[in-house]
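1. Model the following, please.
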Amino acid sequence: MKHRIQHSTGLRERLPDYAARLNTTAEALAEAYDWMLAHDVAFESPSRDGTVTQISCLDIEQRIEHPLARRFFAALRDEMPCKLLPAYGKNWPTFVDRCRRMWELVYNILINKIPSHNLRLAWLRLGGAKIGKGSAVWRHTEVIGIESLTIGDDTCIGWHCQIDARSGLVIGNHVTIASHVLIVGGGHDLEAPEFWSVSAPIRIEDYAWITSRAMILMGAHVGEGAVVSANCVVSKKIEPYVIVAGQGAKPVGTRVRGLNYKVGGKGLFTLLH
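-> Got it, this is the predicted structure:
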């Protein structure tokens, strides 16, 4: 199977560092890495920033026959900001995953419509989300992949957003995500007849502002204090304090530095939000 999730760029150049951590030689780890590429455990693809390494988005550690490749896959998996899907079958990880999917289904059908910040956040936290102090997720916002969602302090996600955290979504402190924003962490391989899934983590840094109807796609990294304008589609790195707009998320200006405000998403007058 070739369902995969992006790990990083330039992994092959960092193999000596991983070899030291795994207490092996760089040559042995390079051989194990090549084995992973040949057996659909890891994948490489070119990009404008270098060679991107992806790994299987299924937790297939126990199925990997090569001992060192098995250890290397586990090390790469543990660096991901998300939980990989289980190797489905009649096993405990599959049962836990099914329970999580039911938990988020109840949230998206019922809980996210209840006018209580505390109840909604408690449901998300019990489902595995990490949400900081003073943050808010307003009503009618849907969340997928609750267990792979991380939100910092004093961050606000507005009305009617769709948040896909299955590939790992990390949102910093004092972030404003306006209403009707789409955050999509995955897609499908259009060059594969089997329609394999492809995905990548998304990161939104402190004080970023995502305005209404923007779309943040897999692999996006919105820098500190950056602004994504309305109806803009972002699938790349946005530098800190840069304002992007229009087709291709082109820079149109810069934002003032030294930001120190609070979003305040759960004040007295947002009771019904």
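2. C-alpha from now on. contacts and neighbour counts both.
-> Will do.
3. I figured Pro46 was touching Val52, is that so?
-> Yes. Between Pro46 and Val52 there is a contact under Cα atoms under 8 Å: 6.0 Å.
4. quick one, which of those two is more surrounded?
-> Using other Cα atoms under 10 Å as the criterion, Pro46 and Val52 rank with Val52 on top: 18 against 10.
5. now that one, nearest residue through space, not along the chain?
-> Thr9 (4.3 Å; Cα to Cα, 6 or more residues apart in numbering).
6. The one you found: neighbour count?
-> Thr9 has 18 neighbours, counted by other Cα under 10 Å.
7. how about it, what does it touch?
-> Counting by Cα atoms under 8 Å, 6 or more residues apart in numbering, Thr9 makes contact with 49-53.
8. what are the ranges of the helices in the stretch 51-200 of the chain?
-> Taking DSSP state H, counting those that start in this stretch as the criterion, the stretch 51-200 of the chain contains helices spanning 67-78, 92-109, 117-126.
9. Check whether Leu37 really touches Gln54, as I assumed.
-> No. In this structure, Leu37 is not within contact of Gln54 by Cα under 8 Å, at 9.6 Å.
10. Give the residues shared as contacts by the two.
-> 43-44.
11. To compare against the first, here's the next sequence to fold:
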Amino acid sequence: MALSDKIRRFLQRISKPTYTVGKGNQVSFWTTGVHHVQFGGGNLIPENCAFADKTLLGFRTTLGTNNYFGGKAILGKYCQIGRDVAFHSTNHPISHLTTYINRQLFNGELKALKTEQPIRIGNDVWVGHGVIVLAGVEVGDGAILAAGSVVTQNVEPYTIVAGNPAKPLRKRFSDKIIGELLLLKWWDLPEDQILKLKPLFFQTLDEVQSIQDFLIPLK
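-> So this is what the prediction gives:
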């Protein structure tokens, strides 16, 4: 590696410092609202993320830069969140005289008219770049929210959705495989059992009829 590259990398590291919170949670110095976060362990929070209310991050769930949590949100284990993703679990009032709830009107008293519905994201969910998830949405385990989607309704487990508003494209696997995966709940297994399942993680599941053969080592 050239000296100039080493210098550039060094400058990048010192300009994007991180600190450790709890058990192995790495948080960027440039993230705000961390006091709202309940960490599950092994979480990675890069720069320019913001948390406005109580947020629960499951074990080893990682965020992308510029993630915004504008209200209560619960994320499961082993989720990966892309860049510029926003979770909006609050809504401005739409049945009153105004939607304006800024402190510059009545000292912000109109904020009491906001509504809130927590967002719940399952385990092993992939949220693509630029996704917006709106209030009250529940996303099932193993789902994929395609880049740029605006998710306004619940998403079934192991389903790919895309668009604005997001619509189901297809299920990732057969109903039988999905049922078996939901029973397996690999994300809840201890490390030693996940290691025994390693071959399953490298298998293309649309080429098998059942995952049972891969579960023999667990017995």
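12. for the helices of the stretch 51-200 of structure 1, which one sits closest to Gln162 of structure 1?
-> helix 92-109 (10.0 Å; Cα to Cα).
13. For that closest one, grab the matching residue range in structure 2.
-> Alignment note (TM-score structural alignment): helix 92-109 of structure 1 is unmatched in structure 2.
14. And that helix, what does it pack against?
-> If you count contacts as 3 or more Cα pairs under 8 Å, 6 or more residues apart in numbering; DSSP states H and E, helix 92-109 of structure 1 packs onto strand 85-86, helix 117-126, strand 142-144.
15. so which of the helices of the stretch 51-200 of structure 1 gets nearest Cys156 of structure 1?
-> The nearest among the helices of the stretch 51-200 of structure 1, by Cα to Cα, is helix 117-126 at 11.2 Å.
16. got the contact list for the residue nearest in space to the middle of structure 2?
-> Centroid-nearest residue in structure 2, with Cα atoms, centre = their mean: Ile81, separated by 4.6 Å. By Cα under 8 Å, 6+ apart, Ile81 of structure 2 lies in contact with 61-64, 126-129.
17. now Val131 of structure 2
-> Counted by Cα under 8 Å, 6+ apart, Val131 of structure 2 has contacts 84-86, 145-151.
18. what's the answer for Pro168 of structure 2, then?
-> Going by Cα under 8 Å, 6+ apart, Pro168 of structure 2 touches 155, 159-162.
19. Let's have those residues in JSON lines, adding distance to Val21 of structure 2, neighbour count and secondary structure.
-> As requested, the contacts of Pro168 of structure 2 are exported to JSON lines (distance: Cα to Cα, whole Å; neighbours: other Cα atoms under 10 Å; DSSP: H, G, I helix; E, B strand; the rest coil):
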{"residue": "Val155", "distance to Val21 of structure 2": "31", "neighbour count": "23", "secondary structure": "strand"}
{"residue": "Thr159", "distance to Val21 of structure 2": "33", "neighbour count": "22", "secondary structure": "strand"}
{"residue": "Ile160", "distance to Val21 of structure 2": "33", "neighbour count": "20", "secondary structure": "strand"}
{"residue": "Val161", "distance to Val21 of structure 2": "33", "neighbour count": "23", "secondary structure": "strand"}
{"residue": "Ala162", "distance to Val21 of structure 2": "34", "neighbour count": "20", "secondary structure": "strand"}
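20. List the members of those residues that persist in structure 1.
-> Among the contacts of Pro168 of structure 2, the ones whose aligned partners also touch in structure 1 (both residues aligned by TM-score structural alignment, their matches' Cα atoms under 8 Å) are 159-162.
21. could those residues go into JSON lines alongside distance to Asp53 of structure 2?
-> Formatted as JSON lines, the kept ones among the contacts of Pro168 of structure 2 follow (distance: Cα to Cα, whole Å):
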{"residue": "Thr159", "distance to Asp53 of structure 2": "28"}
{"residue": "Ile160", "distance to Asp53 of structure 2": "28"}
{"residue": "Val161", "distance to Asp53 of structure 2": "26"}
{"residue": "Ala162", "distance to Asp53 of structure 2": "27"}
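22. Closest one of those residues to Leu97 of structure 2?
-> Nearest to Leu97 of structure 2 among the kept ones among the contacts of Pro168 of structure 2: Ala162, at 34.2 Å, using Cα to Cα.
23. List the residues that contact the counterpart of that closest one in structure 1.
-> Alignment note (TM-score structural alignment): Ala162 of structure 2 maps to Ala245 of structure 1. Contacts of Ala245 of structure 1 were listed using Cα under 8 Å, 6+ apart, and they are 228-230, 232, 251-252.
24. Can you report how many residues lie near Gly41 of structure 2?
-> Neighbour number of Gly41 of structure 2 under other Cα under 10 Å is 18.
25. Fine by me, we can end here.
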